[in-house]
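> For reference, the sequence and a predicted model appear below.
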Amino acid sequence: MKKIIEIKPAAGFTQAPVNTVAPLTGANTVSGLTNPPPLSLYIHIPWCVRKCPYCDFNSHESRFKNGEIPEAAYIDALIADLGAATPKVWGRKIRSIFFGGGTPSLFSPEAIDRILSNVRALTPLEYDAEITLEANPGTVDSAHFSGYRQAGVNRLSLGIQSFNADYLKALGRIHDDRQAIAAAELALETFERVNLDVMYALPRQTLEHALKDAKQAIALGPDHLSFYHLTLEPNTPFHRTPPSLPDDDTSSDMQVEIEHLLAAHDYEHYETSAFAKKGMQARHNLNYWQFGDYLGIGAGAHSKLSYHDKITRESRPKHPKAYMEQAILGNAIERVWDIERDELGFEFMMNALRLIEGVPASLFRQRTGLSLHTLDNAIRTARNKGLLTADQDRLQPTLLGQRFLNELLELFLE
C-alpha cells in the first residue's frame, strides 16, 4: 500500500489595514475572495519528556537543570505573538483552538488557563468553540484533566498509539498498556469529547494484534478515533535505522479490517485517518481539510491566512529559545510567503481530497478565488483513471482514489 501524504495539523479574508494599497493584478494574484473562510487557532507547545523515534514533529526533549520547562516565559511569548498577529484577523471569530506539540499536557492547568484567558481577551471566540488539548497518557492525572476542563478545554486528544506494552516499548513511548487504558478511562469521565490516537503497521505487529488494539479502542467508547499508519519519516531514528515493519499486503489488510470493524460499530470514516460517531467530527481538523484559515502561534507554528487579493503562509522559528526571544521583541514571524496562483489547485486538493465524501465543487472558488475550470485537465485525467468523482456539485475521491491518494494528488501538481 502506498504511503499517503500526511498533513500535520500544526497551521482569511481579513480586514485590510487602513493604509492598504490597491489590490494587485499580476499573473499570480488571487482574485474573487469575497467572504472570509472559517478561522482556527493552533497553539504549539514544543516540549516532550522523550522524543519518539518515529516523530518528525517540532518537539524538543525537556532537558532543563531544575527539571521544569519555562512555562511562564513561553506563555509570555505566546501572548506577545498573538497580540502582534491579531490585526491580521481583526473582527473574525475563532471557531476552534488546538493545543498541539510536543506534549501540551506537560503544561499545568494554570498555564493552559492563562493562555486561554488571554486568547479570549485578544480575539472573539465562537460561543461553542471547540478547544482541544493533546495529552500523553504518561503525563496526566485526574487533577490535570479536571484543571484543563475548568480552564475551558472541552475536547481531549490522547496519544495512545497502542494498548500493547511490547509495541509501546518499540515505539519509544513513555507509558505502558495499563497507563493507556487508565488515561483513556479518566479522559472519558472528565471530557464530553475525546479522541484516541492509535497506530498500526507497527514494528513486527501482526494483523491479530492490530485488530486487538482497534477492539480495545472501540470498547472504551470515545466519540472519535484516529488510526494512523506508521511511516518512516525523514530525519528520524526510525528512518535512519528502520525497524522490521509489516509488508505492504499485511499493512493494507490491517487498514481494511480496521475500517470494517469501526464501521460495524457506527464510526463514520470521514477523513483518511479519522473516524467519528455521528456529528462528532473534529471541527478543527475539518477546517484544515476544507482549506479554511488558521493562525498558528508557538515555536515552529505555521499559519494560512486569506486576504482579498492573496493567500499567505507564515512560519515561526522552530527552536523554543529562538522563538521566545523573537516573539517578545514582536518578531515572531520568521517567514511569510504567498501561495502562487498555479499552486492553489494542488494546495486545495491536497487537503480536500483527504475527506472521504469530498467537498462541494463550489468550495474551490470560495476558498481560492479561482474557477474550477483551471483544473479541467487534471480532473479529467483523475476521472479517467477512476480516482475521482467530479461533477458540477461535488469533488470526491473514489475508493481507489482513497487508497492511492498520492497518485491522485500528483495529477494536480502537473
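Yep, it's here.
> Please count neighbours and contacts with C-alpha atoms only from this point.
Will do.
> Am I right that T389 sits in a strand?
Yes - per DSSP: H, G, I helix; E, B strand; the rest coil, T389 lies within a strand segment.
> End to end on stretch 151-165, go ahead and measure it.
With Cα to Cα, to the nearest Å as the measure, stretch 151-165 spans 32 Å from end to end.
> can you list the residues that contact it?
109-110, 112-113, 116, 130-137, 168, 176-178, 180-181, 184, 187, 191-200, 213, 216 (Cα atoms under 8 Å, 6 or more residues apart in numbering).
> Let me see the ranges of the strands in the stretch 151-300 of the chain.
In the stretch 151-300 of the chain, the segments counted as strands under DSSP state E, counting those that start in this stretch are 155-161, 193-200, 224-229, 268-271, 274-276, 293-297.
> re the thing from before, of the contacts of stretch 151-165, just the buried ones, PyMOL syntax please.
In PyMOL, this line selects whichever of these come out buried by 16 or more other Cα atoms under 10 Å:
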select buried, resi 109+112+113+116+130+131+132+133+134+135+136+137+168+176+177+180+181+184+187+191+193+194+195+196+197+198+199+200+213
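> how much space between E314 and P36?
For E314, the distance to P36 - Cα to Cα - is 18 Å.
> One more: S162?
Taking Cα to Cα, one finds S162 at 40 Å from P36.
> Also H44?
With distances taken as Cα to Cα, H44 is found 24 Å from P36.
> So those two - more neighbours on which side?
Ranked by neighbour count (other Cα atoms under 10 Å), H44 and P36 place H44 first, with 25 against 20.
> can you pull the contacts of the more buried one?
Neighbouring residues of H44 by Cα under 8 Å, 6+ apart: 10, 99-102, 104, 296-301.
> what's the answer for E110, then?
147, 151.
> would you turn the strands of the stretch 151-300 of the chain into CSV with distance to L286?
CSV is the format used below for the strands of the stretch 151-300 of the chain (distance: least, Cα to Cα, whole Å):
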stretch, distance to L286
strand 155-161, 15
strand 193-200, 14
strand 224-229, 13
strand 268-271, 9
strand 274-276, 10
strand 293-297, 11
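> As a check, name the ranges of all strands in the stretch 301-414 of the chain.
302-306, 311-315, 335-338, 359-360, 388-390, 394-397.
> And the second one, what does it pack against?
Okay, so that is strand 311-315. strand 302-306, strand 335-338 (3 or more Cα pairs under 8 Å, 6 or more residues apart in numbering; DSSP states H and E).
> Use this one as the comparison:
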Amino acid sequence: MNEMTRFGGVFEPFADTGDPGFGVYLHWPFCAAKCPYCDFNSHVRHKPVDQQRFIEAFRQEIAYTSGMTGPRTVTSIFIGGGTPSLMEPSTVGAILDSVARNWTVPDGIEITLEANPSSVEATRFRGYRDAGVNRVSMGVQALNDADLKVLGRLHDVADALKAIRLARETFPRLSFDLIYARPGQTVAAWEAELKQAISFAVDHLSLYQLTIEEGTPFYALHKAGKLVVPDGDVSAELYEATQAITADAGLPAYEVSNHARPGAESRHNLTYWRYGDYAGIGAGAHGRLTLNGSKVATATERLPERWLEMVEARGAGHVDIEELELEEQADELLLMGLRLTEGLDLSRWEALSGHAIDTEREAFLIEQGFLERLGNSRIRCTPAGMLILDAVVADLAL
C-alpha cells in the first residue's frame, strides 16, 4: 500500500452518484486520558499496549470480514478511536497493508487518521504519511486554554497550533474538530475563535455543539447543577453564527456539523450519511454490510482485551450481526440523508420503505420552513430545520 498511496492533494468533487461506496473503519480503542464529555469506546491503559498482538488481531478480523463481503473495492479508510495517533506508524502501516491484501484499494483513495495534539510529533506524522495516510482529523476541541482544561484535554493552544502546522506540512488534507456551546461561552467569543480556526487554512472543519451524554462525568456534574451550558436560545444563536461565518469563509456546511471547501468533504463520512456499506474493524466498531442482497448491522465487543481474545479464538470479535428489515433501512437512510445539505434521494428511500413520502407531513414541514424540495427527486432540511433535525426526521418517519 505504501507505494500506491504516496500522492498529492488534488481531489475531485464528490457528488452523489447513487453509489455511496465501501468504506473501512478501523477502531483503535486506547486514549492517554478519558475526556469528561466523551461516551466513545475509548479506554485508558497505564501499561504499554502490545501493539504487535493487536496488529495480528486486526489482520484476523479484516480477513474474516473480507470473507463475509467477498471482493469489494474500498473507497475510503478511516482510522478512528480512541486516539489512533498513539499507534506506532509501523502499526498503522501493517493494518493498512492488511486492508489492501483483503480488498481492492485503488490509488489515491482518502485514508484518514484521527490525531490528538498531545500525541503529535513530526517523525510520527511523517511515518503515518509514509504508511499511506493522506488526511488527518485533529481533535483540537478549543482554542482557549481555560476551556481545554475544562474539557479534560491534555494539550494547550500552543500544542494545538504546533500540531496543525506539522499536519499542514505533512498531509495533503487536514481537518480539525472544535466543540462549541461550552460552559459560559458567548456568541462573540465563539465567533472570534471560529474565525481564528479558519485562518489556519484548513480545508475541513467539524464543529460540534457540546452534548451532555449519560454516563459521562459531565452528565453527573450537569445533573447536580455544577456544569451549566448555554440554553436553547443561545445554542441556536451559536449554531446560526457558525453557519454564517463558515459560509462567508468558503467552508459551507455539507452536513449538520461538518464544513468544507468544495471538493474537500470527507469521503468516508459521506459514505455513512449516504447510507453506503462500511466494514467496522476493531474493539467497539460498528458496520453496515450488504451480504447476499441483505443489509446487515455488525457490532464488535467493546472491551479491547475481550475483543482480542475473541478474535484470537474465532477470527472476529462480533457480538451482533443483525439483518435489517427494509423499514429499518429506510429509517436509517432518512436519518442520515437529512443530515446532508444535498438532502435525501426520495426514490431510494421510497424503494426501501415501500411507499411514497407522506405528502401532508411534507407540505406541513415545508410550510413551517423546516423542509424544502430540490427538484422532483430530493428533499432537505432548511437551516431552521437543521436546528430541530430529530423532530423533522421523527415526523417524516411516522
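Ah, there it is. Since the model is a prediction, treat every value here as computed from it, not as a measurement.
> Could you look over the strands of the stretch 301-414 of the first structure and pick the most buried one?
strand 302-306 (a mean of 24; mean count of other Cα atoms under 10 Å).
> Mind telling me what L207 of the first structure corresponds to in the second structure?
In the second structure, L207 of the first structure lines up with V187, judged by TM-score structural alignment.
> nearest spatial neighbour of its match, skipping sequence neighbours?
L238 (5.6 Å; Cα to Cα, 6 or more residues apart in numbering).
> and that neighbour, what pairs with it in the first structure?
Matched by TM-score structural alignment, L238 of the second structure corresponds to M254 in the first structure.
> cool, and S347 of the second structure?
Match for S347 of the second structure (TM-score structural alignment): S362.
> Which residue is the nearest non-sequential neighbour of that match?
Counting by Cα to Cα, 6+ apart, S362 of the first structure lies nearest to D393, which is 7.1 Å off, once chain neighbours are set aside.
> pull the longest helix from the first structure.
helix 248-264 (DSSP state H).
> mind checking what R341 of the first structure lines up with in the second structure?
So R341 of the first structure corresponds to L326, using TM-score structural alignment.
> start and end residues in the second structure for stretch 187-196 of the first structure, please.
Going by TM-score structural alignment, stretch 187-196 of the first structure sits over residues 167-176 in the second structure.
> Over to stretch 269-281 of the first structure?
Using TM-score structural alignment, stretch 269-281 of the first structure pairs with 253-265 in the second structure.
> Pull up the distance across that stretch, start to finish.
10 Å.
> what's the spacing between that stretch and its chain's center?
12 Å (Cα atoms, centre = their mean, to the nearest Å).
> Contacts made by it with the rest, please.
11-14, 173, 203-208, 243, 246-247, 250-252, 339-342, 386.
> Show me which of the residues you listed are buried.
173, 203-208, 243, 246, 251-252, 339-342, 386.
> Need the counterpart of G292 of the first structure in the second structure.
With TM-score structural alignment as the criterion, G292 of the first structure matches G276.
> Geometrically speaking, which residue is the centre of the second structure?
The residue lying closest to the centre of the second structure (Cα atoms, centre = their mean) is N269, at 5.6 Å.
> what's the distance between that one and D277 of the second structure?
11 Å.
> Looking at the second structure, name the residue matched to L171 of the first structure.
So L171 of the first structure corresponds to L151, using TM-score structural alignment.
> Quick check: closest non-adjacent residue to P243 of the first structure.
In space, P243 of the first structure is closest to P203, 5.9 Å off (Cα to Cα, 6+ apart).
> so G315 of the second structure makes contact with S66?
No - in this structure, G315 of the second structure is not within contact of S66 by Cα atoms under 8 Å, at 11.4 Å.
> M68 of the second structure and R288 touch, don't they?
No - proximity of M68 of the second structure to R288 does not meet the contact threshold set by Cα under 8 Å, at 11.9 Å.
> which non-adjacent residue is nearest L289 of the second structure?
D277 (5.0 Å).
> Also S142 of the first structure?
L186 (6.9 Å).
> So which bit of the first structure is the helix or strand where A57 of the second structure lies matched to?
Here A57 of the second structure sits within helix 51-69, counting by DSSP states H and E. Using TM-score structural alignment, helix 51-69 of the second structure lines up with residues 71-89 of the first structure.
> In the stretch 1-150 of the second structure, mark out all the strands, start to finish.
Under DSSP E, counting those that start in this stretch, the stretch 1-150 of the second structure gives strands at 22-28, 30-31, 43-44, 76-81, 110-115, 135-141.
> any chance of the ones you listed in JSON lines, plus distance to P217 of the second structure?
Converted to JSON lines, the strands of the stretch 1-150 of the second structure look like this (distance: least, Cα to Cα, whole Å):
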{"stretch": "strand 22-28", "distance to P217 of the second structure": "22"}
{"stretch": "strand 30-31", "distance to P217 of the second structure": "16"}
{"stretch": "strand 43-44", "distance to P217 of the second structure": "15"}
{"stretch": "strand 76-81", "distance to P217 of the second structure": "19"}
{"stretch": "strand 110-115", "distance to P217 of the second structure": "23"}
{"stretch": "strand 135-141", "distance to P217 of the second structure": "17"}
